[in-house]
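A.B. asks: no FASTA, just this:
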């Protein structure tokens, strides 16, 4: 039996396309018994150093096409999706730190960790709630099966968690990745949730990774 597949997952809880692919990613991981290494990053900083732009700063043509794509993928993935959520954009850093605190206590394979990562994205894009609000984060953590109050307290007071999020953001920049979601398998990057089928095929086939020069 070969080694268990490991998928590094760079994302942000305010990332539209991370949300669109979130259920598909988890089902893919279950299919292959793969481990997802959650790596929440500062998406706006990543945009700023890689040539990307926040949505409202993009050209009208790109904004209009994004709106069409959102509706297409909502149907393809069969998910609820609010096209213009009222609390977007918001600062997801506190929720990211709660996730990192949960991982430090329970590990990447914890079902509650998976649930919080998925529900955190749904908070913005399906439920139209405020991912920066501590009360909302507490409730989402509890509903995910986590000890919300303890983890939220750690996220608010433990400077090491903030440093970890910064380190992950630095890591994604240094690897020359440029957006979210970015899935990395055996060193091969797959940018965007529309590459999940490619990732599935690569794990299934066992082919050698395609690496950059």
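C.D. replies: Sure, I can see it. Quick caveat: nothing in here was measured; it's all calculated off a predicted structure.

A.B. asks: switch to C-alpha atoms for all contacts and neighbour counts from now on
C.D. replies: Noted.

A.B. asks: so who does residue 46 touch?
C.D. replies: The contact partners of residue 46, by Cα atoms under 8 Å, 6 or more residues apart in numbering, come to 52, 169, 172-173, 178-179.

A.B. asks: try 10 Å this time
C.D. replies: Residue 46 makes contacts with 52-53, 169-170, 172-173, 176-180, as judged by Cα atoms under 10 Å, 6 or more residues apart in numbering.

A.B. asks: confirm that it sits in a helix.
C.D. replies: Yes. Residue 46: assigned to a helix according to DSSP: H, G, I helix; E, B strand; the rest coil.

A.B. asks: so how far is residue 76 from it?
C.D. replies: From residue 46 across to residue 76, the span is 28 Å (Cα to Cα, to the nearest Å).

A.B. asks: and here is the other one:
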């Protein structure tokens, strides 16, 4: 049974555009997933990337075209300049880690709920009420928003180390247990083909 380590950031627009396609692919191939939210800014700093605001103007302009274009292609609501971005991604990441440890809900739905809140719903995922709402909608106990903060912080820091060691330098990033790596929501088809033995 294949396993996928899924590195992502709860404020990443490309993680939002991935939707729940990873979960559909994993179900198709009987693969398991470990959700590993990371601090994307620290990941950039560790792997040679730059925050969007610090990139060359040509990269910023391309991003401004590409994100809405991909959203239209996928039929997804998207706001290029959301009211609450960037925001502190740690609280939502801690909640997701706590949810993964607790079980009983849909982690793919929770991940998408956080990113959708940022990029389509004008919500601040650093706020407890928003985090509780996302947890409940994905079938988890909303109280997870306040529990497991210490463990969440430790796991969150370890996820960054794991990402760097695995060669993950952006989000979303998918690492299969056979060593194959796939970067970006636009590589999910390639991940599917890889798991099918066709690529």
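C.D. replies: Yep, it's here. Keep in mind that what you see is a predicted model, and the values were worked out from it rather than measured.

A.B. asks: could I get the TM-score for this pair?
C.D. replies: The TM-score (TM-score structural alignment, normalised by the length of structure 2) is 0.93; 198 aligned residues with a Cα RMSD of 1.5 Å.

A.B. asks: what segments of structure 2 are helices?
C.D. replies: 13-18, 21-29, 40-47, 57-74, 90-102, 107-119, 128-137, 149-166, 188-195 (DSSP state H).

A.B. asks: want to throw these into CSV with distance to residue 176 of structure 2?
C.D. replies: Converted to CSV, the helices of structure 2 look like this (distance: least, Cα to Cα, whole Å):
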stretch, distance to residue 176 of structure 2
helix 13-18, 17
helix 21-29, 11
helix 40-47, 19
helix 57-74, 25
helix 90-102, 19
helix 107-119, 17
helix 128-137, 27
helix 149-166, 10
helix 188-195, 9
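
A.B. asks: for the residue of structure 2 positioned farthest from its centre, what are its contacts?
C.D. replies: Ranked by distance from the centre of structure 2 (Cα atoms, centre = their mean), the top residue is residue 198, with 25.9 Å. For residue 198 of structure 2, the contacting residues are 190-192, by Cα under 10 Å, 6+ apart.

A.B. asks: mind giving me the ChimeraX command for buried ones among the residues you listed?
C.D. replies: With 16 or more other Cα atoms under 10 Å as the burial test, the buried ones among these are selected in ChimeraX as follows:
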select :191,192
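
A.B. asks: tell me the one among the contacts of residue 198 of structure 2 nearest to residue 7 of structure 2.
C.D. replies: Nearest to residue 7 of structure 2, judged by Cα to Cα, of the contacts of residue 198 of structure 2 is residue 191 at 14.1 Å.

A.B. asks: map that closest one across to structure 1 for me.
C.D. replies: Mapped onto structure 1 by TM-score structural alignment, residue 191 of structure 2 lines up with residue 199.

A.B. asks: close enough to count as contact, its match and residue 34?
C.D. replies: No. Between residue 199 of structure 1 and residue 34 there is no contact, the gap being 11.6 Å when judged by Cα atoms under 10 Å.

A.B. asks: identify the contacts common to the two.
C.D. replies: By Cα under 10 Å, 6+ apart, the residues touching both residue 199 of structure 1 and residue 34 are 7, 28.

A.B. asks: how far away is the closest residue to residue 185 of structure 1 other than its chain neighbours from residue 205 of structure 1?
C.D. replies: Leaving aside its sequence neighbours, residue 185 of structure 1 sits nearest to residue 7 (Cα to Cα, 6 or more residues apart in numbering; 5.1 Å). When Cα to Cα is the yardstick, residue 7 of structure 1 and residue 205 of structure 1 sit 15 Å from each other.

A.B. asks: please say which of those two ends up with more neighbours.
C.D. replies: Shown here are residue 7 of structure 1 and residue 205; by other Cα atoms under 10 Å, residue 7 has more neighbours (23 against 9).

A.B. asks: what lines up with the more buried one in structure 2?
C.D. replies: Using TM-score structural alignment, the equivalent of residue 7 of structure 1 in structure 2 is residue 4.

A.B. asks: my guess is residue 181 of structure 1 meets residue 21, correct?
C.D. replies: Yes. At 8.3 Å, residue 181 of structure 1 counts as touching residue 21 under the criterion of Cα under 10 Å.

A.B. asks: more neighbours, the two?
C.D. replies: The neighbour comparison of residue 181 of structure 1 against residue 21 (other Cα under 10 Å) goes to residue 181, with 26 against 20.
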